[in-house]
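Visitor: Below are the sequence and a predicted model; questions follow.
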Amino acid sequence: MEFRVLSELCERLSSTTKRNVKVEMAAEFLKRLNSQEVEPAVSMILGRPFPRWDQRTLDISWATLSNIIKRLTDVDWRTFSKVFRETGDIGSTIKTIFERSKVRRQKVLFEKSLTILEVRRVFEAIAEASGQGS
């Protein structure tokens, strides 16, 4: 399944406080997955790149993440901090900064959507690349 669909589910989940609605949305989504996609999808819904029992981490610090966002969007530290104080959440901060920035998405001849499993493989590659000198 496309990662975009999972991302849209997470947006909908975050927009409601009703537990029963969240359970229903998640259940309907999970029914549509093949067996290999269930575990990565559940981990991602819970905000984790890997399941809790998996010792791997992405080892991406707050400083690294904020520097990447600032470099991509040309946003200054003051603006970044202001948006973070407004949202209180790094994910919402990044989303807001990208929405406000004039960064243009790179156009490619053939655009291919990422799947849940492809995103998991990217997380695995990042986890493997972590360490001294990486």
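Guide: Received it, and whenever you're ready, just let me know what you need.

Visitor: hey, let's count contacts and neighbours off CA atoms from now on
Guide: Will do.

Visitor: Show the contacting residues for residue 96.
Guide: Counting by Cα atoms under 8 Å, 6 or more residues apart in numbering, residue 96 makes contact with residue 83.

Visitor: and residue 96, that's in a strand?
Guide: No - Residue 96 is assigned helix when assessed by DSSP: H, G, I helix; E, B strand; the rest coil, not a strand.

Visitor: For it, give its distance to residue 12.
Guide: Here the criterion is Cα to Cα, to the nearest Å. By it, residue 96 lies 17 Å from residue 12.

Visitor: then this one, side by side with the first:
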Amino acid sequence: MYDKKIKYWVEISEDDLETSEILFEKNKLLFSGYLLQQSIEKILKAYYQQKLNAFPPKTHNLVYLSEVCGLFDELNEVQENLLYQLNPLNLETRYPEYRVKISKSLTKERLAEILKHTKEFQRWIKLKL
């Protein structure tokens, strides 16, 4: 189905999404959100790898990744908003000065919506691979 390099990115994207769902069910919202960001980062890197036949850039910025692989202009409003919502979760979950701020804004309802859109986005990219 996928070549070995793309398969690598897809599999770890799927693992991150699955682990995020487990953490979500256990109300570990901060790290669930972090893994949603990681899942989309890795599926975007799979797309980059396939489209450009090159190793993806070492960045966690989802908007940038979508731009450099030529995908950003194809995004609908929901997908674009998702990338902007997920972007800070990479940084803000790992550093103490940001954790309190993000914890207050990351409700179960908000994360449920982000989780739903993350699954849809991942599926959409996988169809393009």
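Guide: Sure, I can see it. Model, not experiment: these values are computed from the prediction.

Visitor: Overlay them and tell me the TM-score.
Guide: Once superposed, chain against chain, the TM-score is 0.26 (TM-score structural alignment, normalised by the length of the second structure); 62 aligned residues with a Cα RMSD of 5.1 Å.

Visitor: center of the second structure - which residue?
Guide: residue 40 (2.2 Å; Cα atoms, centre = their mean).

Visitor: Check which helix or strand it maps to.
Guide: helix 29-52 (DSSP states H and E).

Visitor: for residue 97 of the second structure, same thing?
Guide: If you go by DSSP H and E, residue 97 of the second structure is part of helix 96-105.

Visitor: Check residue 92 of the first structure too.
Guide: helix 90-100.

Visitor: If you count neighbours, what's buried in that helix?
Guide: Neighbour-count burial for helix 90-100 of the first structure flags 90, 93-94, 97-98 (criterion: 16 or more other Cα atoms under 10 Å).

Visitor: and if you look at stretch 65-82 of the first structure?
Guide: Result for stretch 65-82 of the first structure [16+ other Cα under 10 Å]: buried residues 66-67, 69-70, 73, 75, 80.

Visitor: wouldn't residue 31 of the second structure be in contact with residue 19 here?
Guide: No - counting by Cα atoms under 8 Å, residue 31 of the second structure stays clear of residue 19, with 9.4 Å between them.

Visitor: Which residues are in contact with the residue nearest to the centre of the second structure?
Guide: Residue 40 of the second structure touches 13, 62, 118, 121-122, counting by Cα under 8 Å, 6+ apart.

Visitor: can you give me the helices for the first structure?
Guide: Taking DSSP state H as the criterion, the first structure contains helices spanning 3-14, 19-31, 35-45, 62-73, 77-87, 90-100, 116-129.
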